[in-house]
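Undergrad: Sequence and predicted structure are below.
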Amino acid sequence: MRLLAVAVAGFALYAGSPPRELWWLAPPAFAVLAFAVVGRRARAGFGFGLLFGAAFLLPLLGWLQDFLGADFGPWPWLGVVLVEALFFGLAGAAMARVSRLPGAAVWMAAVFVAAEALRSSVPFGGFPWGRLAFTQAEGLFLPLASIGGAPLVTFAVALSGSGIALVALRIRQSPRRWAGGLAAVLVPVVGGLAVLPSIGTAPQEGTARVAVVQGNAPNLGLGLLYADDELRANHLRAAHRLADDIEAGRVAEPDLVVLPEQIGDWGPQRVDPELDALASRLGVPLVVGGLSEDADGGFRNRVVEWEPGRGAAEEYVKQHLVPFAETIPMRPVARLVSPFVDRFREDMVAADEPGVFDVGPVRLGVGICYDVAYDDVYRGAAREGATLLAVPTNNAWYGHSEMSYQQLAMSRLRAVEHGRAVVVAATSGVSAIVRPDGTVAQQTELFTAENLSAEVPLRSERTVATMLGSAPGWGLVALGAGALLFTWRPRRGGKG
């Protein structure tokens, strides 16, 4: 019965994930896992955690099967799910050990944050998809992102869920025995409500009008590997339609125009007459993603600011490369599960510098696609003075799956985390304008050609999360690690 309950709970966590706005399912789903591991051996905790993670990730990462299944079968999808579920297993084992300590809910939540931090780092740079925080694009826990970023939101969900489990276990005992669990349930909720009024949305550096170009892409799956010209042509055509609308007075003149990832293809000289002509016609800077080969021979995924009459100006190079796509570990083996081995003969080169452009009235912080899943990229941009954030991305690989909506939820969390509006520019959707409080002002549909235009607030005030940086996350990791180490302390009488 516990095994069945844990499997159902893992699926319930998926059911509460975007695009569904059922954020409140996350704490009770986590509570079932916590209930199953309390007082158990670490080995049992590992098994329950593994099952919970697999039941959650198998449907959540179904877009991998949509992407690769026709050519490679279910093995890439199942392989990623298994590897990532192992980290849930480690979390379950650690939760079982610390569940015997006083204040168990706190330690159980902290070790889960530590397990998320680990799987966001290894192997091959980690895979942060499916963090508890990313289920909370709506609801009471999201405001906590402005204090401690994604790690604190994950901790709040896990703490509340662990508290529910402890109350359920001890409800028949005296109130003193379950009062701590009840506090663990309520404190994150009260904390989120208390922080909510501090989420600022008002302009501090004026406003800017931003246009987003979504030119659409052919829904070819892996066929998109060789459809670069069509992808580019679609977006140039959509951008010229935007210019037509501006000239006809149907759309207000923007201060900048954002195009998605992978629209340009440049050599070291950054020559692109078509972008030159488009920027000159629009009369405002473009922010456009593309692949480039540099003078050092390195191949990079970057975003370039393209100015009227000047051409390429400031640039940002992607910091977190997608394993088995933009960087290929174990190439002979990778060929069995990835089509990118033959598409890209060498690994792309990553950068470690934040991307911040001065574009008209905007100081624009940028990341590219996968970057948004990591905590450091937009933190660095906000610390460098970005007043608006942008996420150029190419999600056309994944068909009509939920992947784009999951990524949009990450952008919404980043908006609250740093108190900035966020502009998402996707080739085939979902493109969006996100307000600094995480709400969506405008949003496109999948596989449509549709342009967005909106006035957005420019904000310069740093949130607590921006100022503290990685400290809340590392603090929670240390808390969990310390509690786990404490469980191995020698017992009285010298027995370990």
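TA: Received the coordinates, thanks.
Undergrad: going forward, measure contacts and count neighbours with C-alpha atoms only.
TA: Fine.
Undergrad: From the chain's centroid, how far away is stretch 335-345?
TA: Relative to the centre of its chain, stretch 335-345 is centred 25 Å away, using CA atoms, centre = their mean, to the nearest Å.
Undergrad: Can you name the residues in contact with that stretch?
TA: Outside of stretch 335-345, the residues within contact range by CA atoms under 8 Å, 6 or more residues apart in numbering are 68, 72, 75-76, 222, 225, 324-326, 328, 331, 334.
Undergrad: and residue 197, how many neighbours does it have?
TA: Residues within reach of residue 197, counting by other CA atoms under 10 Å, total 9.
Undergrad: again with residue 452
TA: Residue 452: 21 surrounding residues under other CA under 10 Å.
Undergrad: now the residue nearest to residue 439 when sequence neighbours are not counted, what's its secondary structure?
TA: Distances taken as CA to CA, 6 or more residues apart in numbering place residue 412 nearest to residue 439, at 7.0 Å, with adjacent residues excluded. Following DSSP: H, G, I helix; E, B strand; the rest coil, residue 412 is assigned to helix.
Undergrad: residues touching residue 412, list them.
TA: 137, 422, 434, 437-440.
Undergrad: Now the two most distant members of the residues you listed.
TA: Within the contacts of residue 412, two members stand farthest from each other by CA to CA: 137 and 422, at 13.6 Å.
Undergrad: which stretches of the stretch 201-350 of the chain form strands?
TA: With strands called from DSSP state E, counting those that start in this stretch, the stretch 201-350 of the chain shows them at 207-214, 256-258, 264-266, 286-293, 299-307, 311-317.
Undergrad: Can you pull up the most central residue in this protein?
TA: In the chain, the residue lying closest to the centroid (CA atoms, centre = their mean) is residue 373, at 2.8 Å.
Undergrad: Quick check: that one vs residue 291, distance?
TA: In this view, residue 373 and residue 291 are 21 Å apart by CA to CA, to the nearest Å.
Undergrad: Residue 3 too?
TA: Taking CA to CA, one finds residue 3 at 47 Å from residue 291.
Undergrad: ok, second structure coming up, stack it against the first:
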Amino acid sequence: MTREIAWTVVAGGLLGLAWPGSSIRLSRSCFWSPISPRSGASTRRRIGLAGLTGTLAVGLATGETTAATLSSYFGLGGAGLAVAWLVAQQILGVLPIAVFALLTGGVERESPIRAFFSVGAAWVVGETLRSLLFPGAWLSLASALSTTPDLLGSAAWVGESGVSFWLAGLGALAYRGSFGPDRRRAWMAAGGVIAVLVAQGAWNRFGAMAPDSGWVRGHEFPDAAGLDVALVQSGVDSRHRPEIPSDAEDLDRLIALSLERGRGADLLVWPEGALRGIWPANAGLLDRELLRSLGVGHLLFGAPWLEDPMAGGSLAVAAILVDSEARVVGRHLKTRLVPLAEDRNVVPWPGRDRSKLGYSPSPSADLLEIGPLRLGVAICYEALFPSITRGQSRAGAGILVDLSNESWLGSDSQGRAHMLAASVLRTIEVHRPTLRATATGFTTALDATGRITARLPENGPGVLRVRVQAPTGSTPFALLGPLPILAACFGWTALRLGRDREWRRTDLAVTPDRPSVRSPS
């Protein structure tokens, strides 16, 4: 038991370092460490050890992010914060790994190929159940590769869940190849999987989805065709925003930043919640002369939106597009609200400010148009939902724009790294370049293959100037979505559980022959 606990501690530490936010990049190769070491243990012991693995992993991967978010969004402190933090840790870290451990008992009796499918499918089932309880693609195994997008090309075919599947399965083969049984067959199977992934990656890079049809380049290429975009990072930490007393001062700050490097851009982008006044009632803050001084074609920014309040309109989180004449020409209303923080349908607990419960989700994500170009916009939390960007891509979006305010996630970079990892995965899944404008970081430009081509330093203010073109075509994942991989994983797991039940019945029915004992006559 001591050996199992020691291995579990090591496994949890390595998995936590493999997820985004870790500064130790070599740990990315250790994502397989929690896979199968306790497969031969009893069910109760496997689940207990898996819980320890998940707790350690999430603690390392999120740092102060979970506590800072709970404190910032909900005003929690003391015992309430401790209880909420514990519940969040259990859902994010313990639940998927415990489910995985429950489903992988007896995997050592299977052939290496069967073990690959069983372990990969069980991991996807665990991640899917977590996303049902805490909506969003949080801490998926696939996100461990977000800093090496060349290894994430398969996301264009099978999405984030599919990448988690082959990572977990490959980890099982690596474990079997190291500790047995069937080491030789396990390494042969691992080599076959790697060969398929290398071939698929080469196809993505040089074949049908090569990056030459969609790219983001720095502003040092002024003659290149495409949309000239200026992404503004305000540098305003929303946890200390009361120090800025009015929308007018917010606007003055943003205008001053935009004049530095944003003048003359086709599109100027300010982050989520750049202005606090409700639109379109406060549209008078932006006048024509102000926008003409910037010389921009369009401005996209985040602000609350309330349309026709006399008719019972609902307050929404919005990304608003205005033209050079300060006319609103489009808006995207947030379709996914942060659970318990933005959703107006949640019953407030004692002491909570009821004024923060006014938002309602939009039933659909609208595209924004600049001439013939269509933009698919995500607001912060929406980046965690592949269905949103997939729907926008199918509707004709050529470029993805993410407006975000991640200062709520704490002062360290771990929470921001997780959100950036989500944007990388969404980019690769639909093969569309992504532009991220954030309050405190990471303001980033991603090409259609998920590579970071430009990024501002975090925390401080700045402007990132890029030129972007929209690719054409679609990916298999954009066309089919996650249903094929999810159906395959749940189906395989169900068949395996049925087979295990038959094995157990057989084991109970078959008893060793015993010599008969006769009474002496």
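TA: In hand now; what should we look at? This one's a predicted model, so the numbers in the text were calculated from it and none came from an experiment.
Undergrad: TM-score for this pair?
TA: TM-score of the superposed chains, computed with TM-score structural alignment, normalised by the length of structure 1, equals 0.86; 479 aligned residues with a CA RMSD of 3.0 Å.
Undergrad: picking that back up, trace the residue nearest to the centre of structure 1 over to structure 2, please.
TA: Alignment note: residue 373 of structure 1 maps to residue 384 in structure 2; criterion TM-score structural alignment.
Undergrad: residue contacts, that match?
TA: Taking CA under 8 Å, 6+ apart, we find residue 384 of structure 2 in contact with 136-138, 419, 422-423.
Undergrad: Save those residues as CSV, and put in neighbour count too.
TA: Below are the contacts of residue 384 of structure 2 laid out as CSV (neighbours: other CA atoms under 10 Å):
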residue, neighbour count
136, 20
137, 21
138, 18
419, 23
422, 27
423, 31
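Undergrad: which of those show up in structure 1 as well?
TA: Counting by both residues aligned by TM-score structural alignment, their matches' CA atoms under 8 Å, structure 1 reproduces these contacts from the contacts of residue 384 of structure 2: 137-138, 419, 422.
Undergrad: Pipe these into JSON lines and attach distance to residue 466 of structure 2 and secondary structure per row.
TA: Shown next, in JSON lines, are those (distance: CA to CA, whole Å; DSSP: H, G, I helix; E, B strand; the rest coil):
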{"residue": "137", "distance to residue 466 of structure 2": "28", "secondary structure": "coil"}
{"residue": "138", "distance to residue 466 of structure 2": "29", "secondary structure": "coil"}
{"residue": "419", "distance to residue 466 of structure 2": "21", "secondary structure": "helix"}
{"residue": "422", "distance to residue 466 of structure 2": "21", "secondary structure": "helix"}
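Undergrad: Tell me which two in the residues you listed are the farthest apart.
TA: Using CA to CA, the two most remote members of these are 137 and 419, lying 10.1 Å apart.
Undergrad: out of the strands of the stretch 201-350 of structure 1, nearest to residue 188 of structure 1?
TA: Between these, strand 207-214 lies closest to residue 188 of structure 1; by CA to CA that is 33.5 Å.
Undergrad: so that closest one matches what in structure 2?
TA: With TM-score structural alignment as the criterion, strand 207-214 of structure 1 aligns to 226-233.
Undergrad: contacts for stretch 206-220 of structure 2?
TA: 203-205, 228, 431-433, 445-449, 453-454, 465-472, 475.
Undergrad: Select the longest helix from structure 1.
TA: Looking across structure 1 with DSSP state H, the single longest helix is helix 145-170.
Undergrad: For residue 389 of structure 2, see how far away residue 157 of structure 2 is.
TA: 15 Å.
Undergrad: no, scratch that, I was asking about residue 248 of structure 2
TA: For residue 248 of structure 2, the distance to residue 389 of structure 2 - CA to CA - is 33 Å.
Undergrad: next one: residue 21 of structure 2
TA: Distance of residue 21 of structure 2 to residue 389 of structure 2, given as CA to CA: 24 Å.
Undergrad: Structure 1: matching residues for stretch 458-476 of structure 2?
TA: Aligned by TM-score structural alignment, stretch 458-476 of structure 2 falls on residues 446-464 of structure 1.
Undergrad: Name the residues of that stretch that are buried.
TA: 446-454, 456-464 (16 or more other CA atoms under 10 Å).
Undergrad: Equivalent analysis for stretch 103-110 of structure 2, please.
TA: 103-108.
Undergrad: more neighbours, residue 157 and residue 389 of structure 2?
TA: Neighbours were tallied for residue 157 of structure 2 and for residue 389 using other CA under 10 Å; the higher tally belongs to residue 389 (26 against 23).
Undergrad: Residue 376 of structure 2 sits in which helix or strand?
TA: Using DSSP states H and E, residue 376 of structure 2 falls within strand 373-379.
Undergrad: again but with residue 466 of structure 1, I slipped
TA: Counting by DSSP H and E, residue 466 of structure 1 is part of helix 464-468.
Undergrad: roughly how far out does that helix sit from the chain middle?
TA: With CA atoms, centre = their mean, you get 18 Å for helix 464-468 of structure 1.
Undergrad: check the fit of it onto structure 2 and give the mean distance.
TA: For helix 464-468 of structure 1, the mean deviation from structure 2 after alignment is 1.6 Å (mean CA distance after the TM-score superposition for structure 1).
Undergrad: Pull out the buried positions in the helix or strand just after that helix.
TA: Sequence order places helix 471-486 as the next helix or strand after helix 464-468 of structure 1, per DSSP H and E. By neighbour count with 16+ other CA under 10 Å, helix 471-486 of structure 1 contains the buried residues 472-473, 476-481, 483-484.
Undergrad: now swap in stretch 26-35 of structure 2 and tell me
TA: Buried-residue list, stretch 26-35 of structure 2, by 16+ other CA under 10 Å: 27-28, 30-35.
Undergrad: now stretch 484-496 of structure 1
TA: Under 16+ other CA under 10 Å, the buried positions of stretch 484-496 of structure 1 are 484, 487.
Undergrad: One more: stretch 329-348 of structure 2?
TA: So, applying 16+ other CA under 10 Å, buried residues of stretch 329-348 of structure 2: 330-337, 341-344.
Undergrad: Make JSON lines from these and add distance to residue 368 of structure 2 to it.
TA: Converted to JSON lines, the buried residues of stretch 329-348 of structure 2 look like this (distance: CA to CA, whole Å):
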{"residue": "330", "distance to residue 368 of structure 2": "6"}
{"residue": "331", "distance to residue 368 of structure 2": "7"}
{"residue": "332", "distance to residue 368 of structure 2": "7"}
{"residue": "333", "distance to residue 368 of structure 2": "11"}
{"residue": "334", "distance to residue 368 of structure 2": "13"}
{"residue": "335", "distance to residue 368 of structure 2": "15"}
{"residue": "336", "distance to residue 368 of structure 2": "18"}
{"residue": "337", "distance to residue 368 of structure 2": "20"}
{"residue": "341", "distance to residue 368 of structure 2": "27"}
{"residue": "342", "distance to residue 368 of structure 2": "23"}
{"residue": "343", "distance to residue 368 of structure 2": "24"}
{"residue": "344", "distance to residue 368 of structure 2": "26"}
